[in-house]
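Asks: Output the structure for:
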Amino acid sequence: MPELTTQELAALAEQLDASEARIRAAVGTAASPLAAPMQREARDDADLAEEEVVQRQADAMLEHYRTELADIRAARERMKAGQYGTCTDCSEAIPYSRLQAYPTAKRCADCQRGHERLFARDRE
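Replies: Coordinates of the predicted model:
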């Protein structure tokens, strides 16, 4: 399989930039679920339970965003090292179509399926 062209790499780098900007905008907006809750009057147990659920959701989203940003940084590092688009497991080229759909992919589809099956067994 041929290596990625300069134009393909540039397009994928733009996708990574756009994803990072989207994440940073989501984390930084007042409308974001990650915005600090406003202090209210005395609360009952239902209010406290609702606040806890909202906080857990915000924590989960923040962790998701951190993971996405780490994946974007790792993809950029692979680009700098000349390893972007190469499967970290089998060293085969990752198809451009897969990278377009998932620009932070570090495995080809076959190796990713194997990784997910192995990970699913570890969780049982």
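
Asks: Could you use CA atoms for every contact and neighbour count after this?
Replies: OK.

Asks: how much space between residue 11 and residue 104?
Replies: 13 Å (CA to CA, to the nearest Å).

Asks: er, residue 18 I mean
Replies: The gap separating residue 18 from residue 104 is 13 Å, by CA to CA.

Asks: Those two: which is more packed in?
Replies: Higher neighbour count among residue 18 and residue 104: residue 104, with 24 against 12, using other CA atoms under 10 Å.

Asks: That one belongs to a strand, doesn't it?
Replies: No. Going by DSSP: H, G, I helix; E, B strand; the rest coil, the assignment for residue 104 is coil, not a strand.

Asks: Let's see this one next, to set against the first:
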Amino acid sequence: MNHLNAQQLRYLQELLDVQETSTRIRARLHILEQADDCDVADVSDARTVMELHELNEIEAARQRMAEEQYGICVDCGCPIDYARLEANVTAKRCLECQNVYEEGDVA
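Replies: Presented below is the predicted three-dimensional model:
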């Protein structure tokens, strides 16, 4: 059973929509930058990689929602705090597991 109520899930879905729209707009602006200024190609390539990663994370979060696994840590299976999900709507780990992951202790 999901620890998030229907209202919280709807709100988090809206945050995902906003984040996706924002990312897609940034990607389009960067394409225009590339067309206007060839010198920003390297920066734009890095930005494009980051934007694609962000879009993939959004899609993965939506998939977890569809599978009723959203808000559940992929490492320990514990609920992810709602405040964490509000701050990082694509979070797939609880704070403890994310800290361990960032320290490089988890592959």
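
Asks: Can you give me the neighbour number for the equivalent of residue 103 of structure 1 over in structure 2?
Replies: In structure 2, the residue equivalent to residue 103 of structure 1 is residue 89, according to TM-score structural alignment. Number of residues near residue 89 of structure 2 (other CA under 10 Å) recorded here: 22.

Asks: Spit out the contact partners of residue 89 of structure 2.
Replies: 12, 15, 16, 61 (CA atoms under 8 Å, 6 or more residues apart in numbering).

Asks: Return the distance of the counterpart of residue 72 of structure 1 in structure 2 relative to residue 39 of structure 2.
Replies: In structure 2, the residue matched to residue 72 of structure 1 (TM-score structural alignment) is residue 58. To residue 39 of structure 2, residue 58 of structure 2 is 30 Å away according to CA to CA.

Asks: More neighbours: the two, which one.
Replies: Neighbour comparison, residue 58 of structure 2 and residue 39: the larger count goes to residue 58, with 21 against 11 (by other CA under 10 Å).

Asks: Not counting residues beside it along the chain, what's closest to the more buried one?
Replies: Excluding its sequence neighbours, the residue lying closest to residue 58 of structure 2 (CA to CA, 6 or more residues apart in numbering) is residue 90, at 5.9 Å.

Asks: What strand or helix carries residue 99 of structure 1?
Replies: For residue 99 of structure 1, the host element (DSSP states H and E) is helix 96-101.

Asks: If you drop the residues flanking it in sequence, what lies closest to residue 84 of structure 1?
Replies: Nearest residue to residue 84 of structure 1 in three dimensions, chain neighbours excluded: residue 78, at 4.6 Å (CA to CA, 6+ apart).

Asks: and that neighbour, which of the three is it?
Replies: Assigned state for residue 78 of structure 1: helix (three-state reduction, three-state DSSP).

Asks: Touching, it and residue 72? I think so.
Replies: No. Under the criterion of CA atoms under 8 Å, residue 78 of structure 1 is not in contact with residue 72, lying 9.9 Å apart.
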